[in-house]
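Peer 1: Give me a model of this one.
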Amino acid sequence: MEKRKKIIITLFALGIVFTLGAPYFPTVVFDVIRLYDYHFESIRWADVIPSIRTCGIIFSLWGIALLYKK
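Peer 2: Have a look, this model is predicted:
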């Protein structure tokens, strides 16, 4: 039971972090990519941010579904 509770909390927290952190993702990636001198102009950020946010929402809903499944 304790392991199940940890999984639920982890999924929900990960979903919240992804959902709220999606707008800041390009800044972090730019800083990392700049270290390796990569051509980051070719990355389409308008498509990346919504997909990260969607992934966060899915993780949150997955955690809530596991909570109510019991």
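Peer 1: can we go C-alpha only for contacts and neighbour counts from here?
Peer 2: Noted.
Peer 1: Please identify the helix or strand for the residue nearest to residue 10 when sequence neighbours are not counted.
Peer 2: Setting aside the residues directly before and after it, residue 10 is nearest to residue 63 in space (CA to CA, 6 or more residues apart in numbering), at 7.8 Å. In this structure, residue 63 sits in helix 45-69 according to DSSP states H and E.
Peer 1: One more, so I can put them side by side:
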Amino acid sequence: MSIARWAIRPVGTAKAFLAEELRSARYGDIVSVKAAIEAARRDAPYLQDTDDELMETIIELARELGLAVLFDSRD
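Peer 2: Okay, the predicted model is just below:
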């Protein structure tokens, strides 16, 4: 008899993950797009969003939280 093994992975969206990452930021802080995307790739490898989709989410959240965005992802 064969037993199928499924990978156990967290369930969530890129927006939920990034919101958690940015929750400690204060109004006016700067968020690096490059660092945020690297954190998503490292800590949430199950996310299937492209870098451009992640960048859109970062911008949206930054606007909601009053953060400045550093567009350094192409460096």
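Peer 1: Any idea what the TM-score is?
Peer 2: Scored against TM-score structural alignment, normalised by the length of structure 1, the superposed chains reach a TM-score of 0.40; 40 aligned residues with a CA RMSD of 2.5 Å.
Peer 1: before we move on, back to that, isn't the residue nearest to residue 10 of structure 1 up against residue 6?
Peer 2: No - at 10.1 Å, residue 63 of structure 1 and residue 6 do not qualify as touching, with contact defined as CA atoms under 8 Å.
Peer 1: Spatially central residue in structure 1, please.
Peer 2: For structure 1, the residue nearest the mean C-alpha position is residue 18 (2.7 Å; CA atoms, centre = their mean).
Peer 1: which residue sits closest to that residue, ignoring its sequence neighbours?
Peer 2: Nearest non-adjacent residue to residue 18 of structure 1, counting by CA to CA, 6+ apart: residue 56, 4.5 Å away.
Peer 1: List the contacts of that neighbour.
Peer 2: By CA atoms under 8 Å, 6 or more residues apart in numbering, the contact set of residue 56 of structure 1 is 14-19.
Peer 1: Helices along structure 2, start to end?
Peer 2: 14-22, 33-43, 51-65 (DSSP state H).
Peer 1: And the helix holding residue 63 of structure 1, what's buried?
Peer 2: 49, 52-53, 55-61, 63, 66 (16 or more other CA atoms under 10 Å).
Peer 1: No further questions, thank you.
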